[in-house]
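Trainee: Build me a model from this:
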Amino acid sequence: MRRVELTIIGVVVAAGLAAGCATAPKSRSQIEVATPACEDFAVQIYFDRDSAVLTQEARSVLANAGALAKGCKVASVHVVGLADAVGSPDVNLALSEQRAAAVTKALAKVGFRHVEFDVAAAGDAGALNGAGEARPLRRRADVRFDFDGPLR
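Mentor: Model (predicted):
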């Protein structure tokens, strides 16, 4: 009796597996590929104090942005370099320009070569809060990606 039960279970399992395989695509052309979302998004790239050198984390964020944009028509990329209020305004403006340039150069390496870049530098403008304290999180570049839908 035990052998009959196992045989019946085996036949039922085999039939279920065969039925599941029957709906699988027969060729690569039958596999549907989801189109990319191509929705605008923004990232922030943080820098060490007094530095315009991209960290490994910043490079990873930019590489992920490149992956998200794959298959999308990029309308433009806006990059704004920022600095905190520590130091002279001239030095901070130059530093924010260097940060924007470093991000733009890295974006070209991850696939944004033929893209219109809108690059700006704000220096330390707006880097003090209402109490007159410097905002260290201003040691960054803000990047906004604008898309015109999927590539055709």
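Trainee: Please count neighbours and contacts with C-alpha atoms only from this point.
Mentor: OK.
Trainee: helices or strands next to the helix or strand containing Ala122 in the packing?
Mentor: Ala122 belongs to strand 117-123 when assigned by DSSP states H and E. Applying 3 or more CA pairs under 8 Å, 6 or more residues apart in numbering; DSSP states H and E, we find strand 117-123 packed against strand 72-82, helix 89-109.
Trainee: Any figure for the gap between the residue nearest the centre of the chain and Leu82?
Mentor: Closest to where the C-alpha atoms of the chain average out (CA atoms, centre = their mean) is Ala65, at 2.0 Å. Using CA to CA, to the nearest Å, Ala65 is found at 20 Å from Leu82.
Trainee: now swap in Ala52 and tell me
Mentor: Ala52 is 10 Å from Leu82, by CA to CA.
Trainee: out of the two, which sits in the busier spot?
Mentor: A direct count of neighbours by other CA atoms under 10 Å for Ala52 and Leu82 places Leu82 higher, at 31 against 23.
Trainee: Contacts only, for that one.
Mentor: Counting by CA atoms under 8 Å, 6 or more residues apart in numbering, Leu82 makes contact with 93, 95-97, 99, 121-124, 138-142.
Trainee: One more, please, to line up against the first structure:
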Amino acid sequence: MAAVLAVGGCATLQKSRDRIVQSPPRCEDQTAQIYFEADSADVSSEGRAVLMQAASNASGCAVRAVSVLGLADAAGDPNANFELSRRRAQSVTAALAAARLPPAEFRVAAAGQAGATNPDGKAAVLRRRADVILHLATPK
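Mentor: This is a model prediction of the structure:
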């Protein structure tokens, strides 16, 4: 019985300590991919949820930069696909700002359909997206 009480007392002390002592946030770079419907640059509710979670995970960290690369698949006109990928990158950037991401330098780029086909000529899968990298650091 005494051993059970001793172990139970340790657990209570650990819980009390956890309420007082908080671990510093893990400030490692984060990557997210936001997918789009065909011919759309609108960030879906699922995409907004992913960006909100990324912004939340970055709280407590220094955000050194944010890289956003808009992509498109190989279907259609290359110029239209480049413009679509540019709009996707801009939409994701605006959604990140709305998610209250800490201020940061944004590096926004568009690739259009470049790289949308494999060397054997087949379409690369899941190209209707924007790739996001949050470059994080431990605050000083």
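Trainee: In a markdown table, list the helices and strands packed on strand 117-123 of structure 1 along with distance to Ala19 of structure 1.
Mentor: Converted to a markdown table, these look like this (distance: least, CA to CA, whole Å):
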| stretch | distance to Ala19 of structure 1 |
| --- | --- |
| strand 72-82 | 38 |
| helix 89-109 | 47 |
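Trainee: what's the most buried one of the ones you listed?
Mentor: strand 72-82 (a mean of 22; mean count of other CA atoms under 10 Å).
Trainee: what does that one correspond to over in structure 2?
Mentor: Aligned by TM-score structural alignment, strand 72-82 of structure 1 corresponds to residues 61-71 of structure 2.
Trainee: next one: the matching stretch to chain centre, how far?
Mentor: Put simply, stretch 61-71 of structure 2 sits 8 Å off its chain's centre (CA atoms, centre = their mean, to the nearest Å).
Trainee: swap in stretch 126-140 of structure 2?
Mentor: Put simply, stretch 126-140 of structure 2 sits 5 Å off its chain's centre (CA atoms, centre = their mean).
Trainee: Identify the residues contacting stretch 139-147 of structure 1?
Mentor: 38-49, 72-84, 96, 99-100, 103.
Trainee: What lines up with Lys122 of structure 2 in structure 1?
Mentor: Aligned by TM-score structural alignment, Lys122 of structure 2 pairs with Glu133 of structure 1.
Trainee: what does Arg48 of structure 2 give?
Mentor: In structure 1, Arg48 of structure 2 lands on Arg59 (TM-score structural alignment).
Trainee: Burial check on that match, number of neighbours?
Mentor: The number of residues near Arg59 of structure 1, taken as other CA under 10 Å, comes to 16.
Trainee: again with Leu128 of structure 1
Mentor: Residues near Leu128 of structure 1, counting by other CA under 10 Å, number 16.
Trainee: Chain neighbours aside, what residue packs nearest to it?
Mentor: Ala134 (4.6 Å; CA to CA, 6 or more residues apart in numbering).
Trainee: Number of residues surrounding the one you found?
Mentor: 17.
Trainee: Brilliant, that's me finished.
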